[in-house]
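Colleague: when you get a sec, could you give me coordinates for this:
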Amino acid sequence: MNTVMKKGACGLLLLLGSHVAFADCQLSVSQHNVDYGNIKNSDVKQSGKKWNALPDRTLQLSAWCTEPHKMALFFDGKVGDKGAMTFGQNSAMLMVASGALLDGKPVSLNHTTNRDIFSPAGHSDQKHIVRSQQGLIPVQGSEILSGKQFSVTLTVKPEISSTEFAITDKSDLMSHIHISVETN
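Modeller: You can find the predicted model right below:
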């Protein structure tokens, strides 16, 4: 039996905000709405006993300021049981940042949890998992770098729980993520 699961406008909505302290900065994302449309069994890959993975989607996120600053890209969204952002009521969404550039030069990524005084709070690497209430920061070793333009590639990896995937009527699964650029 190959049933079409009508999930309606199943998608991820990225809402951009710009909270900037003492700097003239802007933020842009290549796609504000990631829409998976109506989802069928053939659209997903079972990734575990209770999870069905949708195909990854890739976005470009850029922040630029008129003067060099230490910048952090903060993400705010509803968090589920295991720390991942929610997708629908019972599903999860992982976002991974990679390909970071500061003023056109490759940099490593770390995160900060403090919006006022940035401080690396984890391991620096070329890829970094994005979590709610954390800000991505460009680093070299343990040093936070300053620049005018900071960009990253975001890979969105949603997984639908088996309970939500079993619904055969129309059901919208959404996640609202607020992204802001903050400076020190």
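Colleague: alpha carbons only for contacts and neighbour counts from here, please
Modeller: OK.
Colleague: the longest strand anywhere in the chain packs against which elements?
Modeller: Counting by DSSP state E, the longest strand found in the chain is strand 57-76. Secondary-structure packing of strand 57-76 (3 or more Cα pairs under 8 Å, 6 or more residues apart in numbering; DSSP states H and E): strand 25-29, strand 134-140, strand 146-161, strand 174-183.
Colleague: let's see this one next to it:
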Amino acid sequence: MSAAPVYGLLLSGGASQRMQRDKAQLTYAGEPQLLRAWRALSAVTDRAFVSVRETQRDDPLRAGLPQLVDTYDAVGPVAGILSAQDAHPDAAWLVIACDLPRLDEATLRSLLTQRDPSKEATAFTSRFDELPEPLCAIWEPASHARLKQRYDSGSYCPRKALIQGDILLLPAPGAALDNVNTPEEFVRMQHQLERQS
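Modeller: Just a heads-up that it's a prediction; the model follows:
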């Protein structure tokens, strides 16, 4: 049996409460983070989509990109993942968060090269706690049943679904998955990336 095609899902529907502004619009080296992430994701997948809440559909930054609107309550990333799986149930989904400014095309290609389609998911380990990182992972069609069952029972944490699942866990890719959640972290990351560019 051939492996499912891999579609890309860029999660951009979060409320960004700690940041106090939309993390997708934060600018690094002169470009909004959403577009930086989109460029890397669309370069390595057969098709790619931006995951949005209904209220974000017409946002100028998101409106020009192919969208998948959440069809589940706003309960975090799992709403976007399940909505994508429902829309294209025969696809595997390379899911990334939009708050990973160090994530690049090479890291995504490494994840895809090491993918095991016989598992529920292929994920990197977090360099901070050695647990699976759900927001830069390939979710195979087989993961849908577990995610949906957990959602129906009121459990919305995609990391716990990976912990419980039959997954391939890869070593952390250095600092590529470091995220940015607060204004202070944003300023630090901006300076770091500008020094590198």
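Colleague: where does the TM-score land?
Modeller: The TM-score (TM-score structural alignment, normalised by the length of structure 1) is 0.26; 89 aligned residues with a Cα RMSD of 6.0 Å.
Colleague: out of the helices and strands packed on strand 57-76 of structure 1, deepest packed?
Modeller: Most buried of these, by mean neighbour count (mean count of other Cα atoms under 10 Å): strand 134-140, with a mean of 24.
Colleague: name the helices or strands packed onto it?
Modeller: Using 3+ Cα pairs under 8 Å, 6+ apart: strand 134-140 of structure 1 touches strand 57-76, strand 91-102, strand 108-112.
Colleague: single out the most deeply packed of those strands.
Modeller: strand 108-112 (a mean of 25).
Colleague: including distance to S180 of structure 1, could the helices and strands packed on strand 134-140 of structure 1 go into CSV?
Modeller: Listed next are these as CSV, based on distance: least, Cα to Cα, whole Å:
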stretch, distance to S180 of structure 1
strand 57-76, 5
strand 91-102, 15
strand 108-112, 13
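Colleague: just to revisit the earlier point, for the helices and strands packed on strand 57-76 of structure 1, which one sits closest to G8 of structure 1?
Modeller: strand 174-183 (10.2 Å; Cα to Cα).
Colleague: so where do the helices sit in structure 2?
Modeller: With DSSP state H as the criterion, structure 2 has helices at 33-44, 60-63, 77-87, 105-113, 144-152, 158-164, 183-196.
Colleague: which other helices and strands does the second one contact?
Modeller: Counting contacts by 3+ Cα pairs under 8 Å, 6+ apart, helix 60-63 of structure 2 is packed against no other helix or strand.
Colleague: mind listing what's buried along it?
Modeller: By neighbour count with 16 or more other Cα atoms under 10 Å, helix 60-63 of structure 2 contains the buried residues R62.
Colleague: including distance to E133 of structure 2, could the helices of structure 2 go into a markdown table?
Modeller: A markdown table is the format used below for the helices of structure 2 (distance: least, Cα to Cα, whole Å):
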| stretch | distance to E133 of structure 2 |
| --- | --- |
| helix 33-44 | 17 |
| helix 60-63 | 25 |
| helix 77-87 | 12 |
| helix 105-113 | 12 |
| helix 144-152 | 15 |
| helix 158-164 | 7 |
| helix 183-196 | 19 |
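Colleague: hmm, back to that, for G37 of structure 1, which of the helices and strands packed on strand 57-76 of structure 1 is the nearest?
Modeller: Nearest of those (Cα to Cα): strand 174-183, 11.4 Å.
Colleague: for the closest one, packing partners?
Modeller: Applying 3+ Cα pairs under 8 Å, 6+ apart, we find strand 174-183 of structure 1 packed against strand 4-16, strand 25-29, strand 57-76, strand 85-87.
Colleague: nearest to E143 of structure 1, out of those?
Modeller: Closest among those, using Cα to Cα: strand 57-76, at 10.4 Å.
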